[in-house]
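Novice: predicted model, plus sequence, below.
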Amino acid sequence: MTETDPKKDLHRYLKSAREALLWKVEGLSEYDVRRPLTPTGTNLLGLLKHLAGCEVAYFGDTFGRPFTAEPMPWLEDFDDDPSVDMWATADESRTFVVGLYRKACAHADATIEALEWDATGHVPHWPKERSEVSLHRILVHMLAETNRHGGHADIVRELIDGSAGLQQGNENLSPVEGVSWETYVARLEEVAREAAQAAGKSPGK
């Protein structure tokens, strides 16, 4: 059995999750890349902006490795607006936000490569009893965070133009041989209604 390096394994999966997220903002207009498509305002550029801050905070500040490549003044405004990092202003172009995210990830990568698996740091905004963390824990946390928001991006992009899948060339969608997506969705709707009727309830109740 081939031996594996846990730090390298998690880092590889994190890099893959980042690239999947970046793919979701390609080929869209400045309007589509930032417009809200859920009742809570979820939008693609906001997800990238948020995750750039997460990469900087968890792999930079936590381990005493400040990020100096780009100012991020909105990180000081959470008390006034907790959602300040979840959307991009009209002046923050896609090029800027994507570039910021790549710089933040590069800074994070340098931390991951420089520190040992069990290196410890401190997350100021976490409860005191669990604010001391290892690089291992932060890697797991950021992998979960990035994949969670990657799922949000999947849905938002599909709502914009129907584009779906994990990565370019590796969509990772269940094959529906000889059946259109419209037919497949209609079948699921029919099953949902049958289940609701069997439970003695009207659909949507």
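Specialist: Received, thanks. Residues are numbered from 1 along each chain as shown.
Novice: please count neighbours and contacts with C-alpha atoms only from this point.
Specialist: Noted.
Novice: just the buried positions in the helix or strand where residue 97 lies, please.
Specialist: In the assignment (DSSP states H and E), residue 97 maps to helix 94-114. Neighbour-count burial for helix 94-114 flags 94, 97-98, 100-105, 107-109, 111-112 (criterion: 16 or more other C-alpha atoms under 10 Å).
Novice: just stretch 75-93 next, same as before
Specialist: Those would be 84, 85, 86, 87, 88, for stretch 75-93 by 16+ other C-alpha under 10 Å.
Novice: coming back round to it: turn the buried residues of helix 94-114 into a markdown table, including distance to residue 183.
Specialist: Output for the buried residues of helix 94-114, formatted as a markdown table (distance: C-alpha to C-alpha, whole Å):
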| residue | distance to residue 183 |
| --- | --- |
| 94 | 35 |
| 97 | 38 |
| 98 | 36 |
| 100 | 41 |
| 101 | 38 |
| 102 | 39 |
| 103 | 43 |
| 104 | 42 |
| 105 | 40 |
| 107 | 46 |
| 108 | 44 |
| 109 | 44 |
| 111 | 48 |
| 112 | 46 |
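Novice: structure B:
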Amino acid sequence: MTSLPHDQQADDPQAKAHLQRYLQSARDALLWKLEGLSEYDLRRPLTPTGTNLLGLVKHVAGTEAGYFGLVFGRPFPEELPWMEEDAEANADMWARPDESREDIVALYRRVWQHSDATIEELGLGAKGAVPWWHPERREVTLEQILVHMIAEAHRHAGHADIVRELIDGSAGMKQGNENLPSTEGSWWQSHYDRLEAAAKEAGQG
């Protein structure tokens, strides 16, 4: 019995739902890290390369718009000049003073809707092409791009977790499930001191 090519096979709805759930959990985590912060704290560069919370959201929004849009011939309908080839280096990784939190969050949510429509309408085996990838691996499937964007979004959600902790000490995996020991602040200081002592001991050989 001859099987159909992968892009013509019926989807496993549960498999697609699992992938979409993991993508959505990263989206939600990124936005949760913005809650309760001032405009200044949202934009503060907290690493030598300038990593900041609002810039992470702007970057992931632009990246997702490209992967679920142009890659499958369904371009996101809004212009994102910071994602163009001639854009200033790192233009997608920070927010200008005239770009508000509300603007960037609303854009990200519109990107979700566009992406989710692509995911809903195409099969996991649907073919696309990533023009900014090397020609030898440019051809992709929707399933591959879902996995890629899950990895991308969760990577940056991890960055956001560290940046938020540096701002005000808030940490955790997601709202309602911090995935951290339930302890008092004094325990964390003791834990920190213990790790610092261990690092020094190891460094001294």
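Specialist: Structure's in. What do you need? This is a predicted model, so every value here is computed, not measured.
Novice: got a TM-score for the two of them?
Specialist: TM-score for the superposed chains, counting by TM-score structural alignment, normalised by the length of the first structure: 0.90, backed by 194 aligned residues with a C-alpha RMSD of 1.7 Å.
Novice: and the buried residues of stretch 75-93 of the first structure as JSON lines, adding secondary structure?
Specialist: Converted to JSON lines, these look like this (DSSP: H, G, I helix; E, B strand; the rest coil):
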{"residue": "84", "secondary structure": "coil"}
{"residue": "85", "secondary structure": "coil"}
{"residue": "86", "secondary structure": "coil"}
{"residue": "87", "secondary structure": "coil"}
{"residue": "88", "secondary structure": "coil"}
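Novice: can you redo these as TSV with distance to residue 196 of the first structure?
Specialist: Listed next are those as TSV, based on distance: C-alpha to C-alpha, whole Å:
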residue	distance to residue 196 of the first structure
84	40
85	40
86	36
87	37
88	41
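Novice: the first structure: which residue goes with residue 42 of the second structure?
Specialist: Alignment note (TM-score structural alignment): residue 42 of the second structure maps to residue 33 of the first structure.
Novice: next one: its match from residue 195 of the first structure, what distance?
Specialist: As judged by C-alpha to C-alpha, to the nearest Å, residue 33 of the first structure and residue 195 of the first structure stand 37 Å apart.
Novice: neighbour count winner among the two?
Specialist: Counted by other C-alpha atoms under 10 Å, residue 33 of the first structure and residue 195 do not tie: residue 33 has more neighbours, with 22 against 14.
Novice: now do the SS call for that one.
Specialist: Reduced to three states by three-state DSSP, residue 33 of the first structure is coil.
Novice: was I right to think the match of residue 42 of the second structure contacts residue 48?
Specialist: No. Proximity of residue 33 of the first structure to residue 48 does not meet the contact threshold set by C-alpha atoms under 8 Å, at 10.4 Å.
Novice: residue 130 of the second structure and residue 67 of the second structure, how far apart?
Specialist: From residue 130 of the second structure to residue 67 of the second structure the distance is 7 Å (C-alpha to C-alpha).
Novice: in terms of neighbours, single out the busier of these two.
Specialist: Regarding residue 130 of the second structure and residue 67, a neighbour count based on other C-alpha under 10 Å identifies residue 67 as having more, with 23 against 17.
Novice: the first structure: which residue goes with residue 143 of the second structure?
Specialist: Per TM-score structural alignment, residue 143 of the second structure is aligned with residue 136.
Novice: host element of residue 45 of the first structure?
Specialist: Counting by DSSP H and E, residue 45 of the first structure is part of helix 44-59.
Novice: and residue 133 of the first structure, by the same measure?
Specialist: Judged by DSSP H and E, residue 133 of the first structure forms part of strand 132-134.
Novice: that strand vs the second structure, average distance?
Specialist: Mean deviation of strand 132-134 of the first structure relative to the second structure after superposition (mean C-alpha distance after the TM-score superposition for the first structure): 0.3 Å.
Novice: what are the contacting residues of that strand?
Specialist: Outside of strand 132-134 of the first structure, the residues within contact range by C-alpha atoms under 8 Å, 6 or more residues apart in numbering are 117, 118, 119, 120, 121, 122, 123.
Novice: host element of the residue nearest the centre of the first structure?
Specialist: The residue lying closest to the centre of the first structure (C-alpha atoms, centre = their mean) is residue 149, at 3.0 Å. For residue 149 of the first structure, the element it lies in under DSSP H and E is helix 135-161.
Novice: beyond that helix, next helix or strand please.
Specialist: Assignment by DSSP H and E places the next element after helix 135-161 of the first structure at helix 181-198.
Novice: just how off-centre is that next one within its chain?
Specialist: Helix 181-198 of the first structure has its average C-alpha position 30 Å from the chain's average C-alpha position, going by C-alpha atoms, centre = their mean, to the nearest Å.
Novice: can you check stretch 168-184 of the second structure too?
Specialist: 19 Å.
Novice: in that stretch, what counts as buried?
Specialist: So, applying 16+ other C-alpha under 10 Å, buried residues of stretch 168-184 of the second structure: 171, 172, 173, 174.
Novice: now stretch 58-75 of the first structure
Specialist: 58, 59, 60, 61, 62, 63, 65, 67.
Novice: which residues does stretch 155-173 of the second structure contact?
Specialist: So stretch 155-173 of the second structure is in contact with 26-27, 29-30, 33, 41, 46, 51-53, 56, 60, 178-180, going by C-alpha under 8 Å, 6+ apart.
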